[in-house]
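Visitor: Next come a sequence and a model predicted from it.
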Amino acid sequence: MDFIKNIIRPIFPFTAIIGQEEMKLALLLNVIDPKIGGVMIMGDRGTGKSTTIRAIADLLPQISVVQDDPFNSHPSNYELMSNEVKSSIENGDNIIQKLINVPMVDLPLGATEDRVCGTIDIEKALTEGIKSFEPGLLAKANRGILYVDEVNLLDDHLVDILLDSAASGWNTVEREGISVRHPARFVLVGSGNPEEGELRPQLLDRFGMHAEIKTVKDPCLRVKIVEQRSKFDQDPYSCLNEYQVKQNELKKRILLAQDKLPSVVIDYALRVKISEICSELNVDGLRGDIVTNRAAKALAAYNNKDIVDVEDIKAVIKLCLRHRLRKDPLDTIDSGSKIDQVVDKILRS
């Protein structure tokens, strides 16, 4: 047991994180429904962004994959399996399954396109007639979480590739007329510090949600956070044991929400109100409407409800629309307050 403790690095428990409710909610909803489209977390340095993202990945229930498959292929869902696994199933081959932790892949800032997408060995293809593909980070992230710290400093071209894969659920690599396509369905999580530069509006819009986090001002709460972290650093295993029950309860709640999600409904009248809000705020395109509908359903499922209500919409709409508002340098109120005003006016009527 001591040997295992030495090789497995303990991760701070998600249920032990104090504050930053907006970031935690955005991550939970994306885990319940990955089609929300990921989350962009912008905030001050040292506010626990990376800690929270690693904690949510560690919290998730294990997934079943095909053994020795580099793409974490699902054993039965055709949408989540590679072409090789599909062929094996069609040929009647015996598929061996195994359980793994949900993949959590960090994308380094200096990563190249080949490192992200994978590479095709052209020489092998030409001389031996074999499609030899070296999977990249997108393959490793399939059915997991892809985390990009300082995403606002990442090359725009790479951000485009990540967002395209996250939206389509597939990654295609083409070299010299040879093409390889594999599933790449993941929750894209980006974080950054606004002082180091903003993302282009077109790229920001592609993130489903946008959470803003600020440094805690309350001295008592700051002391509590510091003590909590110190306690974990001194004896991580007793801290993990202390939160084990809460962690297990939250795991069960996420699984139940994922199962319930397809049956959750949102009334036509409320869907119209969401679109009214987006229209009044001059939100470009329809992504804002779509994401708000999805997020409200995911929250209703998380709270074990069959029908979305006004409170669900109020809880998620700022996260879904804040980054889609046109920036007006002469505006005296921030985007969050503007959304609150419009939401109160339309949802009251």
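Guide: Happy to help now that I have it. Numbers count the residues shown, from 1 in each chain.
Visitor: alpha carbons only for contacts and neighbour counts from here, please
Guide: Fine.
Visitor: tell me which residues of stretch 244-260 are tucked away?
Guide: Using 16 or more other C-alpha atoms under 10 Å as the test for burial, stretch 244-260 gives 247, 250-251, 253-254, 256-258, 260.
Visitor: Please list the outside residues in contact with that stretch.
Guide: Counting by C-alpha atoms under 8 Å, 6 or more residues apart in numbering, the neighbours of stretch 244-260 from elsewhere in the structure are 13-15, 28, 31-33, 59-61, 298, 301-304.
Visitor: so who does the residue nearest the centre of the chain touch?
Guide: Among the residues of the chain, the one closest to the centroid is Val187, at 3.2 Å (C-alpha atoms, centre = their mean). Val187 is in contact with 30-31, 34, 37-38, 143-146, 166, counting by C-alpha under 8 Å, 6+ apart.
Visitor: and the comparison structure, right after this:
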Amino acid sequence: MRHQFPFSAIVGQDQMKLAMVLTAIDPGIGGVLVFGDRGTGKSTAVRALAALLPRISKLEGSATNAATPAEMPDWADPVSGNMIDVPTPVVDLPLGTTEDRLVGALDIERALSRGEKAFEPGLLAKANRGYLYIDEVNLLEDHLVDLLLDVAQSGENVIEREGLSIRHDARFVLVGSGNPEEGELRPQLLDRFGLSVEVRSPNDIEERVEVIRRRAAFDTNPDAFVEKWSVEDTKIRDAILAARHALKTVDAPDDTLRDCAGLCVAIGSDGLRGELTLLRAARALAAYKGSESVTRDHLRAVASMALSHRLRRDPLDDAGSSTRVDRTVEEVFA
């Protein structure tokens, strides 16, 4: 059995890890965008989190990870009806992916000659109820970006060819990573990510040594290493599950709503998606910390990841986006 590097064993990168935990608690937050240096654990973190999460129950043979017969699309082959537990899916979207590979391929000839909906599911079907991971998301082709925008908005993949229509559920947490020096992300897709974090290679020598030490230990004896960190991973898993149950009961007072609106007005965020994402992330954090209501401390902790990618550019301010958000938070809350 191939092991994943334990989530709790990842050194540093606290903002990235917290953002992924929050989307695991509330997938409605809208995914995570991770920009920064190569080799900073971006892909390791998303796979480690998915391995940490509880296994999902699905109908055996379901290509879309359907949990009930009602969720099975009409084009799918019959399944046995048996329920099986599988790991939370993590699907990679390579840069060279074709449209048919992403959304699925429809056999037009078979459909017209036999009247059958012959459909080969794509990556979106496999990612349903899991994670869709896009490395170098800023280099993704525009037509694939447009497709992702439609699916991310609706939670459903729809393919229409020659008068035939195929559809299936496609609800997933979108995780994108990339290096901003290699190209910018289209504003439409950037806005679809609920949270955004910047990661950098550690400058502290001891921290870098610890990264090397843990990775070497994992590569040498993965069984022993995973066992060593299993207790910490279990604590995180239990906290995520508890937060999911508590999420609906977390109170968001009117003062908190005013704080959210005030922050977004102060940074010049367009639309209302900033306020809504900030509130959802703060509520998820409050549930994760066992709090009964959202406080300013929760807003402070998530403000930069929820709002930094929604900032308007200021040519007179060369501070990083996270720094600008943190500065605005302190000004507004003061």
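Guide: Alright, I've got the coordinates. Everything numeric in this text was worked out from a predicted model, so none of it was measured.
Visitor: Now for the equivalent of Arg208 of structure 2 over in structure 1: which residues touch it?
Guide: Aligned against structure 1 by TM-score structural alignment, Arg208 of structure 2 finds its counterpart in Arg222. Arg222 of structure 1 makes contacts with Val216, as judged by C-alpha under 8 Å, 6+ apart.
Visitor: Could you measure from Arg222 of structure 1 over to Ile89 of structure 1?
Guide: 54 Å (C-alpha to C-alpha, to the nearest Å).
Visitor: Leu250 of structure 1 too?
Guide: Going from Leu250 of structure 1 to Ile89 of structure 1 by C-alpha to C-alpha gives 35 Å.
Visitor: Residue range in structure 1 corresponding to the biggest helix by length in structure 2, please.
Guide: Scanning structure 2 for the helix with the most residues, using DSSP state H, yields helix 222-246. Aligned by TM-score structural alignment, helix 222-246 of structure 2 corresponds to residues 236-260 of structure 1.
Visitor: ok, now stretch 160-176 of structure 2?
Guide: The alignment of stretch 160-176 of structure 2 onto structure 1 (TM-score structural alignment) spans residues 174-190.
Visitor: Where in structure 1 does stretch 123-134 of structure 2 fall?
Guide: Alignment of stretch 123-134 of structure 2 against structure 1: residues 137-148, by TM-score structural alignment.
Visitor: Going by residue numbers, what spans are helices in the stretch 151-300 of structure 1?
Guide: In order along the chain, the stretch 151-300 of structure 1 carries the following helices (DSSP state H, counting those that start in this stretch): 156-168, 201-204, 219-234, 236-242, 244-260, 268-280, 287-302.
Visitor: List the buried residues in the third one.
Guide: What that stands for is helix 219-234 of structure 1. Buried residues in helix 219-234 of structure 1 (16+ other C-alpha under 10 Å): 225, 228-229, 232.
Visitor: mean deviation (superposed) between it and structure 2, please.
Guide: Mean deviation of helix 219-234 of structure 1 relative to structure 2 after superposition (mean C-alpha distance after the TM-score superposition for structure 1): 0.8 Å.
Visitor: what ranges do the strands span in the stretch 51-200 of structure 2?
Guide: Listed from the start of the chain, the stretch 51-200 of structure 2 has strands (DSSP state E, counting those that start in this stretch) covering 56-59, 83-86, 90-92, 104-106, 119-121, 130-135, 156-161, 164-169, 172-178, 195-199.
Visitor: Please point out which parts of the fifth one sit buried.
Guide: Neighbour-count burial for strand 119-121 of structure 2, with 16+ other C-alpha under 10 Å as criterion, is recorded at 119-121.
Visitor: elements contacting it?
Guide: Secondary structure elements in contact with strand 119-121 of structure 2, counted by 3 or more C-alpha pairs under 8 Å, 6 or more residues apart in numbering; DSSP states H and E, are strand 104-106.
Visitor: what's the strand it packs on aligned against in structure 1?
Guide: Alignment note (TM-score structural alignment): strand 104-106 of structure 2 is matched to residues 118-120 of structure 1.
Visitor: Outside of that stretch itself, which residues are in contact with it?
Guide: By C-alpha under 8 Å, 6+ apart, the residues outside stretch 118-120 of structure 1 that reach it are 131-139, 173-175, 178, 180.
Visitor: is it possible to export these to a markdown table including distance to Asp121 of structure 1?
Guide: As requested, those are exported to a markdown table (distance: C-alpha to C-alpha, whole Å):
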| residue | distance to Asp121 of structure 1 |
| --- | --- |
| Lys131 | 7 |
| Ser132 | 5 |
| Phe133 | 6 |
| Glu134 | 8 |
| Pro135 | 11 |
| Gly136 | 13 |
| Leu137 | 17 |
| Leu138 | 18 |
| Ala139 | 16 |
| Val173 | 11 |
| Glu174 | 11 |
| Arg175 | 9 |
| Ile178 | 10 |
| Val180 | 11 |
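Visitor: Which among those residues count as buried?
Guide: With neighbours counted using 16+ other C-alpha under 10 Å, the contacts of stretch 118-120 of structure 1 contain these buried positions: 131, 133, 135-139, 173, 180.
Visitor: No more questions from me, cheers.
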